[in-house]
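*Asks:* this one's sequence-less:
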């Protein structure tokens, strides 16, 4: 094994640890996905190093993207954010496994991937935007009335909403809501919105029991 390959292996392992523990786990605390990210990264790097040509590695990378998509459909649901981490782990492993005479351009690309993910997933970015699925204890078919009701209940400005279920028998509405809270509310807004959504679900459940 060449010196360049050893350097790339070290860069890959360091990048995978930063991606999994320094960025993802520190913010989202899902241990199972940390294992998945590290496994994907090291596995892709090892296979790419063994195959040893850029043409084969390119086909391997495209094939692995397809395999990961199939696995995602058959496993527990993960968010689009976590899909981005999956693909970042795969891309870092693939870049590190390709045969290179100079490892530093690859190191720069890996640093770029980590930097973009760190910034794009930073809590301060679009921090006022929220997303919840809310069940109201009223069946509301009129979109304007529904928007006004959600604005009042959540204490925020609804930016988009999708009605997932309108139950006229049990008099409930299930709606996927994206909304924006006031800048000065901070964490209190998150607690209030969560408590409100929980109360709405509780009222709907209580009405169903009755």
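*Replies:* Received the coordinates, thanks. Everything quoted here is computed from the prediction, not taken from an experiment. Residues are numbered from 1 along each chain as shown.

*Asks:* alpha carbons only for contacts and neighbour counts from here, please
*Replies:* Will do.

*Asks:* quick one, strands of this structure?
*Replies:* Here the chain has its strands, by DSSP state E, at 129-136, 157-167, 172-180.

*Asks:* Now render those as JSON lines, adding mean neighbour count and distance to residue 80.
*Replies:* Below are these laid out as JSON lines (neighbours: other C-alpha atoms under 10 Å; distance: least, C-alpha to C-alpha, whole Å):
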{"stretch": "strand 129-136", "mean neighbour count": "18", "distance to residue 80": "14"}
{"stretch": "strand 157-167", "mean neighbour count": "15", "distance to residue 80": "18"}
{"stretch": "strand 172-180", "mean neighbour count": "19", "distance to residue 80": "16"}
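
*Asks:* Can you check which of these gets nearest to residue 4?
*Replies:* Shortest distance between residue 4 and the strands of the chain, using C-alpha to C-alpha, is found for strand 129-136: 44.3 Å.

*Asks:* What is that closest one packed up against?
*Replies:* Helices and strands touching strand 129-136, by 3 or more C-alpha pairs under 8 Å, 6 or more residues apart in numbering; DSSP states H and E, are strand 172-180, helix 186-209.

*Asks:* how much space between the residue nearest to the spatial centre of the chain and residue 87?
*Replies:* By C-alpha atoms, centre = their mean, the chain has its centre lying nearest to residue 81, at 1.7 Å. Distance check for residue 81 against residue 87: by C-alpha to C-alpha, to the nearest Å, it reads 10 Å.

*Asks:* Put this next to the first one:
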């Protein structure tokens, strides 16, 4: 009975996580399949191990193996990594189905609620991050921040200079900024990716984090 409740909880939870929360917000079908497959696989393997005597070391080894999954074909964002580990956690909860039997549904609900709230457009919706190439070399940090503030029509700007090329006269920056609430980045929206705008050129955000 305990496992049946845990399994039903997991099926509902992974549907909400993968489809309702992730896919409808981020629209990546390949990762939708990955989250569901990971979750089902974890439930199956954990349940099988629960039927035999295994040591703590084997359980930790399993968790470690599942935690170093790596997508070699594409880069994923930190948000998508968070969804991976949530799918993994839900699968482990269902497979282990700890006592009392209401504990798995409760913990699964808490995890889903946390993801739903933290990944909601209502949370920090005016804060953005981009990797940005300016078509001139700027060595003065104050001037750089002022220039980026004007480009993004931002309220606050934090910038990390990744590269200054004096030969090509370019500056590569990782910029995090908060748009002004009253004038939600009308200027920034005019700067489409891969197009030159004023004295800057958009580049896709580079996120090197991969699930391992």
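*Replies:* That came through, no problem. Source: prediction; values computed, not measured.

*Asks:* is it possible to export the strands of structure 1 to CSV including distance to residue 27 of structure 1?
*Replies:* CSV is the format used below for the strands of structure 1 (distance: least, C-alpha to C-alpha, whole Å):
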stretch, distance to residue 27 of structure 1
strand 129-136, 16
strand 157-167, 25
strand 172-180, 21
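
*Asks:* circling back to that earlier point, so what does the residue nearest to the centre of structure 1 match up with in structure 2?
*Replies:* Residue 81 of structure 1 maps onto residue 79 in structure 2, with residues paired by TM-score structural alignment.

*Asks:* For that match, give its distance to residue 166 of structure 2.
*Replies:* Taking C-alpha to C-alpha, one finds residue 79 of structure 2 at 35 Å from residue 166 of structure 2.

*Asks:* Same check on residue 103 of structure 2?
*Replies:* In terms of C-alpha to C-alpha, residue 103 of structure 2 sits 60 Å off from residue 166 of structure 2.

*Asks:* One more: residue 107 of structure 2?
*Replies:* Counting by C-alpha to C-alpha, the gap from residue 107 of structure 2 to residue 166 of structure 2 is 54 Å.

*Asks:* Walking through structure 1, point out its helices one by one.
*Replies:* Using DSSP state H, the helices of structure 1 run over residues 3-17, 26-28, 31-51, 54-74, 80-97, 104-120, 143-154, 186-209.

*Asks:* now the third one, how far from the chain's geometric center?
*Replies:* Right, helix 31-51 of structure 1. Offset of helix 31-51 of structure 1 from its chain centre (C-alpha atoms, centre = their mean, to the nearest Å): 19 Å.

*Asks:* Likewise for the first one?
*Replies:* Between the mean C-alpha location of helix 3-17 of structure 1 and the chain-wide mean there is a distance of 25 Å, by C-alpha atoms, centre = their mean.

*Asks:* next one: the longest one
*Replies:* Helix 186-209 of structure 1 has its average C-alpha position 24 Å from the chain's average C-alpha position, going by C-alpha atoms, centre = their mean.

*Asks:* how many degrees apart are that helix and strand 129-136 in direction?
*Replies:* For helix 186-209 of structure 1 against strand 129-136, the angle by axes from the mean of the first three to the mean of the last three C-alpha atoms, to 10 degrees is 20 degrees.

*Asks:* circling back: what's the most buried one of the helices and strands packed on strand 129-136 of structure 1?
*Replies:* Comparing those by mean neighbour count (mean count of other C-alpha atoms under 10 Å), strand 172-180 comes out on top with a mean of 19.

*Asks:* need the contact list for the residue nearest to the centre of structure 1.
*Replies:* residue 121 (C-alpha atoms under 8 Å, 6 or more residues apart in numbering).
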